[in-house]
Each structure stands twice: as structure tokens, then as C-alpha cells.
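Student: Here is my input, please return the structure:
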Amino acid sequence: MLKVLVLVALWCACQAQEAKDVEGLKKTVNSLARQMMLQQLFVEERIRSDGDSGIKQTRHSRDGTKSYFSTSFTDSRIAAIHDHTNNIRTVGMGEFIAVLNGVEFRTRHNDYRLLMPSKTKKTFHSVDPIPFPDVPPAVLAKKTVNEQVIEMREWFKAWKNQNFKVRDYRKFFKPVMCYLEGAWTKSSKSINEPFFSDRHFIDASSWFDLQEKIRFTSYTGRKSNAENYAYLPVKIMNMMNGTIPEFAQWNYRIVCSPVNKDIPLKRLRVVDDLAARVSNNKKTMKEHSESRAARFQINPFPYPNWPKTDRPIKRGFVDSIMEEIPGKDNFGANLVDDSFGLTSATFTNVSVPLNAAYYHRWFRVMRRDAMGVNVRARGYADNNVYMAMTTQPNVAPMRVTDCKMSGKGKARKRTCKTYEQRWTYAIPLEVIYLTPLYNWNPYDLEYKGEANRPLGRTVNMPAVKGGQMRNGGLTKQTAYNGINSRVYYKTPAEFFNGNEVNKDRADTAKGVAGVLDRNGEVRSVVASGTRIYLRNIPGIGTMRTRYPIMPVHVEGSPIWKELDALKDVVLEQKKFLKLYRTPPVNGGSTGPKPTGPPAPKGVTLTMAYTVKNPPGEHTHTVFLSGEEVKSLNAGKAVTVDTTEESGHSHNLVLRQSNPNVTTGAKYYYVTCDGKKVCWDAHGSAMKVVKKL
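Tutor: Here you go, the predicted structure:
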């Protein structure tokens, strides 16, 4: 009996010790998890103090003798933008690294679609197609295609000249705001594709699989050839019962929303990203504004004309646009942020509660803070982040308990309240002007829907069984049999004059395609989807329809702000002359003028257009420095590399056919890649397109 009692006592002691050990392990796990949460907070806070929400970097594609030649958030194109004009709704945009509210992440190749938050559904990430503008009735009233072409040009002329008195283009040229949205979502094993692209997707079977692929490619320096990997961080959001971690998965999407007002073109001005200007052949501001490397700023003031002098402002014009865009609860939601016992109110009226379900930066509260103001900005020092509240259970919540003392004397007591909220974050990416070309179909070509559906696939099916697939040729056997979501060619070729503007190797549209109409006749048409630049319209010229306005992460850095101020002072000396401690030489109309002959000017050349297939129709650009022009004019040969187009470039030996002339110089190549003729049949004559 005594032995039994001893054994029972030992067992009880072991159980007690085991329970004590388990409790100790729980505390250890909780402490470690807590430290990991605080470490993640530290990383986010450090990123927040380093800069604002914005894009940070695109994939490295070039280097040079100066640091500014290498890729940053831009090189020859901002945020890797390009054209997929042959797709009905696809907007070309490559990979980039971005920061949203202190979270740094890397996207896949985006190529997003013109979709908007749903107006009828509340389900997570439900979207609707953005309506395309109508065709002006004055165009449709014309009986022939040629007459419609002439009338349609007049509408584009009115838009370019911003003249709505004779033709009110504002009804048919509609701006949309496209934005980058991110959120901490509840973690799951399966991949949740955040937004649809008909060209790209996250190529992983699970979040763990994606993480391993990112770890491997970062370790080895490789990449997904289709650019379908994304680095999307994970963190511990909360601890259940102090022992079970609640993980949150960062995810993002790119969506658009119609703007409920006109944005006059004069509201947009190019941002002077000086490194991009210098590295891209020393472009003037005007030349830079006409390139794919440019980003723009929208005049924040209520009036469309820019003020003569830059000055501070809080809530501006872009705020009024973003405040029309809902978060993940979609249109029609109404949520109130009453955390810490202070209800958020609109910026313009403190007595009107703010609808926090829509994206916003600025708001007010009833009581003034320790600095004596009641105006608030989302975030501590983030100039760019827009936030929206949501009730979507897929978004990971954050909780806080706030305690306050209330009452007087003996009745004074401590009252606590726990708040649980879910938030998402966004920055504007670009303004896209939708034009009547999306809907204009003067040849009445049959639209057969999505390309991957049975009817859509008939667009490319051969004329006879086993024959050649239709590829948009100009014969009845090779012309597309109607159009679909990826073969969206319906604008009459004669509407434009010339080739695609600033064509990029990532662009996918053909120059001119043949499409069979409903009577079996071949119609020569061009792509009708989204372009950065419209082709040349006779009598009007080229026009831009995509205006990147994305902020840049480093703009929030004190170093960037100092350099930005220095850039203005140096490049606008007359304006800032009084800031100089000593008068600048040749600045502000003071000091001696330079003597001697002027430095030779550079020249931009293009090669003869080729249609050889492969690689398909294209040309190349060559930039000659002033010294190279001087050598050519002296009768010497110069070796240069062309720009990369259609996946290749050429090495040329150039000469000037009429040396020792001051105007009208003519250039040609002697050899192309070491041969007398380029392998893809470019003619030898070079065309002067711009003098620098």
C-alpha cells in the first residue's frame, strides 16, 4: 500500500511539473511570437520613416558609367508600362517593387484590366467592367466609313485642343483612375489570385510554394521567365489565447474607377525626374513628357490652370477623385471610424461623419489635439497613402483596447473599450482617358467575346481543316474571322497615318490587321484597345491617353526633398536667385557669357521600317551625341548600338553621305552586325527624326 501511495505521489508531482513546464513553454512561445510581431512592426516603421507609399524600383535592365543610367523606378519607361492594344481591356504594366503603408512588396508582371469595384455585389474582390464611352451620334450619323473617319477626327481634334464649344468631347472622352491597392488578408494554404490578367498569374500551387520560389530566385539571381512570381510578405497579426499565432498574408491588386468629372489636360504636368531625362539622351522637359519614362502630376488646386508658384496644400483635386473610390466593401458601403472615442469627420465639415469605406487621406475630429489642431492625415508622415475601412472577413483585423477615466470624485472610474477594425491601403497609379475608339465599329465586325471561349476561338481557326491558323493577314484565308477579347482590331486603318508611337519590345499589337466582316470581306483595321500614345491622326498629330501619376517611395525621404529643392534652385536660377549665397556665374542674367564656338548638337535617327517576319514589323532608334555628329560630318565612321526592339538590337557602323554640311546631313549604315545588310532587312538609309 505504501508503494502505491508513493507512486501516486510521484505521478502527481510529475503531472504538476509537466503542467508547469507546459505553461512555461506557452509563455516562451507567446514571448517569441510577441517579439516577432514587434520586429515586423519595427521593419514597417523603419520603412515608413524612410519614405512615403509609392513605387520604389523596377527590374534591373541596364547599367552605365554613371549611377543614373541604371534602372530605378523608371528607365526608358516608368513602372515598365507598355501596350497590349490588341486586347480589349488589358493595360500593359510590368513588375515593380512598391511600398504601401510601410509594407514593401514585389509584384508579378501586372498587365491589369479595365475593371472597377462592383456596384451590385459585395463579395470579396467582385468587379465590374468599366463602361466604354459611347460613339458621338454625329459620327454614327455619317453613311460611309470615310465620312465617319473624317467626323471622328474632328472629335479627337476637339479633345486635343480642349475645345468643347462646337463638339462637347467631355461626354465621349472619359478619364478613369487606376490605383494600386494592398491589404493584410487572412492567411490560407491556397493562392488567392488578387486580380485577373489575361496574360499573367501567380505561378505557385500555394503561398508556401511561392515563398520558396522567391527564396530560390533571390538566392540564385534568377527569375520566372513569364515574370509570374511576386514577393508578398507574411506576418503574425495576433495571438489566440497567447499560444496560437494568427498569420496574415499581404496581397495586392490593381483596379480602376471612372472619374465623375472631366480632368482637363492642362491639369497634368510632367514631373522633372532629372535622372530619367539625363539617362535617356538628355531630353528636354517637353521631350521627356512625350516619352514612356515620364510621370505626371495633377494640379491639386480647384482651378485647372497651374499657379505660377508652387506652394503647400493639404486636401487637393486627387483627393476628391480618390474619395469617390470604395475600398473592399465596394460601392454603396458606409462605415464610420470611431476609434479612441473620436468619430472621423469629413475634411470640409467637422459635423458630417466621414464615410471611411472610401479611400481618403485627410479628415477631421471634434476635439483638437496636443498641437491645437483637429485636422488629421492617415499615417504619421505618409504623404501618399489613401486608406479605406472594410468589413470583409478576408481582411485580417487589428484590435486595440482603449481605457479612459470618467466621472468625478468617488464616482470616478476606469472605462475600457476594445476596437476591432479592418483597413486597406491605396495609391493612385495612372489616369487613362477612354476614347470612343473602344466602341467605334464602322465595319460592324462581329465581336465573339472572350478569346478562350468556343466562339472566341473561331477568330483564329483556319479557313480549312488542317490549314494555317488565321493571323490577321490581308487575305480571306489568313484574316481574322471576327474579333475577340485578345484580337481587338476594329478601328479603320485609314483613321491613323503612320506606325505605333515609341513602340516597345513588350508591345503586342500588329500594325495593320485583316479582319473578315459579316459578309466575308477583308477589312484593314488597327487595334482598338488601350495605348500610351495614339498613332498619328492626320491634321491632329499624336495624343497621349495614359498619364502615369504614381508617387515614388523616396519622395518622402528628407534627402529627396533637399535634392528636389536643390534641383529647382539650380535649374531655375532666375526664380531663386535670392537664395544664392554668392551670385551664380551666367545665372540670373549675371556674369560673363561663354565664348568660343557652340557645342555640336546631337541627333536622333531611326532605321528604315521592316516588315520581315520573324521578328515582325518594327524599327530601331539611334542616339548620336554632339561629338559623334561632329565626327560623321568630318567624314569619319562611327560605331553605335540601336535601341532594343522586338527582342533584339543592332550594332551599326554609320557614315554621313554628304559630309561637311551644316544643314541637311544624311546618314546611312555601312555594316549592320558586321554584315552589309541587317538580317531582318532594314534598309541602309537612316532618318533624322530629332535634333538635340
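
Student: CA atoms for contacts and neighbours, from now on please.
Tutor: Will do.

Student: Show me where this structure has its helices.
Tutor: 2-50, 137-140, 145-161, 207-220, 274-279, 285-289, 317-322, 454-457, 558-571, 626-633 (DSSP state H).

Student: How about the residue nearest the centre of the chain, nearest residue that isn't a chain neighbour?
Tutor: Nearest residue to the geometric centre of the chain (Cα atoms, centre = their mean): Leu429, 4.6 Å. Using Cα to Cα, 6 or more residues apart in numbering and skipping residues adjacent in sequence, the residue nearest Leu429 is Met550, 4.2 Å away.

Student: Can you give me the distance of that neighbour to Tyr179?
Tutor: Between Met550 and Tyr179 the distance is 8 Å, computed by Cα to Cα, to the nearest Å.

Student: what is in contact with those two at once?
Tutor: Taking Cα atoms under 8 Å, 6 or more residues apart in numbering as the contact rule, Met550 and Tyr179 both touch 427-430.

Student: would you list the residues you listed in a markdown table and tack on distance to Leu114?
Tutor: Shown next, in a markdown table, are the shared contacts of Met550 and Tyr179 (distance: Cα to Cα, whole Å):
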| residue | distance to Leu114 |
| --- | --- |
| Ile427 | 17 |
| Pro428 | 14 |
| Leu429 | 13 |
| Glu430 | 12 |
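
Student: Could you also give me the structure for this next sequence, so I can compare it with the first?
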Amino acid sequence: MKLFILVCVLGLSLAANPRLQKMEEMLNDLTRQLVSQQFYVEERIRSDGDSGIKQVRRLSAGTDSFNSETTSAIHSHPNYKDVIGFGEVNAVLNGVEFRTRHNDYSLEMPSLHKANYHLTEKIPYPQVPPSVTAKHTVPEQIAEMKEYFRAFRLQNSTIRNYKPYFKPVLCYMEGNWEWDTKHLHEPFHSETHHLDAMDYDNLADKVRLMSYTGMNDLHEDLAFLPKKIMDIDSNGKPRYAQWIYRILCNPIHSDVPLKVFKPIDDVAFRVTRKYNMSTYSRTEEARFTVAASANQAEFDEHEGYGKFEDRAYAKGLLDSLMHGVPGANNYRGGQHDTEFNHTALVAGEGRDRPENTARYHREYKLHHGMQINQRGFSDSNLWMAQNHQNKVASVILRSCKTVGTLKTNCTSTTEKFSYAIPLEIIYLNPLHSWNPYNLDMKNESEVTENGRKGDSHNANLAYKGISTLHFYQTPVEFFGNVPGQDVGVLDPKGAIHRVMASGIQTILPKIPGVGEVRQRWPIYPLHREGDSVGKEADALLEMLNHMSSMSPIFQEPATQGKHETVQPDLHFRLTSSHMNPLDRHDHEFFVPATDWEQLLKNDVWVHVLTAPTEGENQESHSHSLQIRLDKHTHKPIIQKCDDQNGKCWDGHTDFEQVTFHEF
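Tutor: The predicted structure is shown next:
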């Protein structure tokens, strides 16, 4: 008891100690300085560029800087039912820079019925057209289904009414600050990846170690997600906030014609591959922008996308599409922004109507005029949505009126926002639902039991049905019997059927009588595009690509003379392999045209490195190949693969050339 009284007295003495009070004030000032320092870092990033993708993981290098990866992060996992391939990226959202894990996100949207924080639900796939299911034989169904794909590729509803069966969805990356900085949770679902840590502090420690050593996480399950002091409470105690992000999709309830997509030039990639714009726009690496309005684009049936006149605009089609995307309140939550006694109104309208700021928007107007205001100081890609979720960290503005030495009429304003950028528009199609052989959907262990690996000639090795991880149900004849991409699956009666993957792909294999159909249209913005230097570079690129029409802009006219035309790199793909413990997969590689010519004329070997595979359950890997002519057949063959003669360690023995076809 005496000890307790002594401690209390000592505590009171310390509380009254002016030196201790001074130290508390200094600690409070230092905490506020940390808040200001973090804000300074974010402001510096905001001034460096727009919200958008900044970097992707480097996998290769070369004699020039543009020989390494640029900004393409998308890839395909068509063998999965619900996986959309998207790799690791450095991204910026409203000045917050972070690095993601390998994403491979699922086809999910915010909850339609509840406003629970981060509650989602699956997006349904389009149904099979009744005119297809009405056919009595599989060949007849194939022929009818092709007509729908031909109508979609040509955007011609007179061939078939394709619009109800080719449904566009807008997929986006969203980020916000959370109050919970301890309990790690997955902000969005992925079939293949997850954050590999016990809590956020453990995640930060792992990322620091990886950055310090330069190592890459084998499973690509780490992410750099910053933490900061968000606020200081009335007792001077700091409140910490954790940055999180997620990737979701939003169904678009109207048709988005293909003519609104304009290819964005990636001259670094084109120079590396020696591609012209026509070829580049048909690669998986191509990136697009959305026209200001559907009426702006002049439809070109041969090209498969519109021709555009570049122009500035305040509000366009992409704004309308993003406004259909809800923030953290989900679809059921509406909200109005009334900060500083001004209500944010819908931009671009003559009448004054409050903006539903719970949906993503980047422009608004105030009641005192028609001028459209943009969110942010100078960020063309900053879409924001307000919310009232308790878990979302807020910025609180406290203000008082001072009368003499007293503060009166104190008020506080609390704001909660999340931020987003569009990633891509995906056209879901009937192949995801079409199952003409009535193959059973089973669990994974049943499909691959007893070492089954999809052999199309042996009933004991064919897949026993399909699963979400072995999603093969499209008849191989639909794609014209593509070598190495089909598997064998048993129907309920035990008959083998040759089928191909039915999941989401960037570009579908060529369909006989139809051509190649692009399913995924990447539209994500880049961080550098908001930099003044980036704008100058893009303008210069536009001048160089259109020297004739831009000739009045040049200070001196460009000279015309004889020049040699560079030939594009040759594109090849290794034949598929599914040697244990790996699943079925392939690789692609490129050979410069000059090297290929030397190989054919002078019988020299060519060294290439394949791109890392994105197979089913194996880790990403690549191969080092030596290619030369066979002395007997004079056909190019694999001489060595990873220092092994004639064959790769995982079973690849041959390769085939990939050609690009018109849409």
C-alpha cells in the first residue's frame, strides 16, 4: 500500500514537472513532423506523374534499355475457370506508391445487395445462345457458335445478335488506407496467389529482406504496402493506417463497341520486336485508350478498331464507365460530398444535381458555375469514391474560431475516400458456359486421380471430367485442331473427347472462318504519362510517327531518301509439355530476323531465352536454347536446352512458328 501511494505521488510530481511536459510537447511535434514528411513524399510522387502503373518485374535485359520489359503485366491462364492473369507491378494511386504481389485476380464484383466492407460476389458468365443449343450435333453447334464470334469480330448484328452473349466487364485496381494495421487479410481473391505473411509487420520485414538481398520470392506472394501515421488523437497519440489494394471487375450493362479502342504506341517494345503498329496492336502486350465517345471513332472493319482524331476533352466514355463502379460502400451505398459547405454536383449538366460521390469519378462542379473541377491537383487518372466504412482511415480537419485567447465554435470534418484506376475491359463470351459434351464439373483430385494428365488417346490417362483448375470443354474443332493445346477428357459415359481451354484469354486461338478475336483490352494508365517529360516524349513520338501530316510543326522539314526496312523478329512457341511434376504448359521466344537468316544460310547456331511460362500449378521458369539446322532434314531444331542435348528438362523437344493474322 505504501509503495502504491509512493508511485502515485511520484507520478503526480512528474506530471507537474515542466521538463516532462516539454518532452511531451516535443514528442507531439515530432509526430506531427512525421505526418508532414509522409505527406511531402506523397506530394512529391503526385507531382512526378499520374496515378497508374509504374513498373513491372524485369525478366530480361539487352544492349539497350528498351530491351527489358516495359509495362505489360497481363498474361493468360485459360485452363483456369476464374483466373485472369495479371503479374506483379509497381503502382501509384493518388501519390501512394506500392508494389503488388502476383495478382492473377478472379472475376468478382462488389456486393449487389449489402454495403459490408469488401464484400464481393461472382460475376456470372453469359449464357449459350439458344440457336446453338438447339442444334442436335456437336459439329452443328460449332458451326452456329462460330457465326456469333464472326458477328462479334465484325461488330455486325445482322450476322447474329451477338450483344446479349458478349458481355463487357470493366476491371480496375482500387486502393485505400485502413485503420487496422495488425491483422493481415486478403483484400481480393486469387486462385493461385496470396499474401504470404503472418501480419502486416511480418510482410514488411519480408519485403525489406527481399529488397536488401535482391532476391525474388519464389511464389511471388509478397507485396510492399506502406503504413503511415494517419492522424493524432486529442491525447497526442498517433493513429496508424495501412495501405491496401484490390482488383475487382464491374459488369457494363450496355454494349461497348470495339471501335472505341485506340492503340497506345509502345515504341520501346516495337523497336525491340521490329513491329509496326498494325502487328503490335495484335499482340498480348498492346495497350489501348478509350475514345472520348463512341461517336468519335470511325469504324474500320478491316482493322477491327476505330480510327481517331486526337483531341482534348473534359468528360468522356471512360468517365461514364468508371462512374458505374462503386467504392467501398458497394452498389447499395450512395453518398454526397459536402465539404467546406459546398456540394459536389454532376459535371457536364446544365442543371444542378448532386454527384453520387460513392461512385468513382474524377470531375465535378460546384453550384457557383458551369466550370468542371478535377479531383487532385494534376492527375489525369485519379478516380475517387467516397464511403462511410468504419475500417477506412479518414482525414479529420479540426477548426475553431478564436475569440481573444479562447477557441469557440469548434467543428471537425471527416472524409473517407478510396482511389481507383481502370485496368482492362474484358468481353465475356459463350465459351465459358458452352459444354457440348456435357462434361462433369468435379473436384481437382477426381479429375487428375491416378496420374491422369489429359491424354487424348488413352482413357486411363485422360482427365476424368473438368474442374475449376482444369477447365477444358471447348471442342478442339472450334479452333481448328491447334497442335499441342488440346487435352483428352472423359464424359460421364467414359468416352474421350478432345477439348481445349475455355477460360479467359487475351487473344483467342485463330478460329477458322472467323480469325483471331481479342477478349482482353488493356486500358491501364501509366504513371509516367503525367510527367511533363513524358508528355513531351509522347508528343515527339506522335510527330515522328506522322511526319508527313505533322510537317508544319517541324522547324526544318524532314529529309526523304533511300533507307533499308528492318524486318520484324520471328515469333516461336515451344510445343506443349506436361512432364511431372509440372502441368501442361508452353513457352514463347523471339529470334531477330538477321540471326534467323544467318542460321538458314550459314548453318550457325542461334542462342535465345524463352519467356517464363504461365502454366497451371508449376512455378514460372524459362529455358536457354541453342537452335541450329538439322544436318539431314535441314530443318531448324533445338540443339541444346539448358545445356541438355535436344530436349528440355521438362519435356519440350520441338517448336513452331507463331504468325499474326488479321482480326
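
Student: Give the equivalent position in the second structure for the residue nearest to the centre of the first structure.
Tutor: Aligning on TM-score structural alignment places Leu429 of the first structure opposite Leu423 in the second structure.

Student: which ones are touching that match?
Tutor: Applying Cα under 8 Å, 6+ apart, we find Leu423 of the second structure in contact with 170-173, 522-525.

Student: try 10 Å this time
Tutor: 52-53, 74, 86, 170-173, 247-249, 287, 521-525 (Cα atoms under 10 Å, 6 or more residues apart in numbering).

Student: what do you get for Pro187 of the second structure?
Tutor: Pro187 of the second structure neighbours (Cα under 10 Å, 6+ apart): 118-119, 175, 194-195, 244-248.

Student: Over to Ser190 of the second structure?
Tutor: Ser190 of the second structure neighbours (Cα under 10 Å, 6+ apart): 82-85, 102-107, 247.

Student: matching residues in the first structure for the longest strand along the second structure?
Tutor: Criterion DSSP state E: the longest strand present in the second structure is strand 238-251. Mapped onto the first structure using TM-score structural alignment, strand 238-251 of the second structure covers residues 245-258.

Student: buried sites along that stretch?
Tutor: Within stretch 245-258 of the first structure, the residues that count as buried by 16 or more other Cα atoms under 10 Å are 245, 247-258.

Student: Format those residues as a markdown table; extra columns: distance to Ala565 of the first structure.
Tutor: Shown next, in a markdown table, are those (distance: Cα to Cα, whole Å):
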| residue | distance to Ala565 of the first structure |
| --- | --- |
| Pro245 | 46 |
| Phe247 | 43 |
| Ala248 | 40 |
| Gln249 | 39 |
| Trp250 | 35 |
| Asn251 | 35 |
| Tyr252 | 33 |
| Arg253 | 34 |
| Ile254 | 32 |
| Val255 | 33 |
| Cys256 | 33 |
| Ser257 | 34 |
| Pro258 | 35 |
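
Student: Which of these sits closest to Trp159 of the first structure?
Tutor: Pro258 (18.0 Å; Cα to Cα).

Student: residues in contact with the closest residue to that closest one other than its chain neighbours?
Tutor: Excluding the flanking residues, the one nearest Pro258 of the first structure by Cα to Cα, 6+ apart is Val176, at 4.3 Å. Neighbour list for Val176 of the first structure: 114, 116, 130, 256-263, 321, 430-434, 546 [criterion: Cα under 10 Å, 6+ apart].
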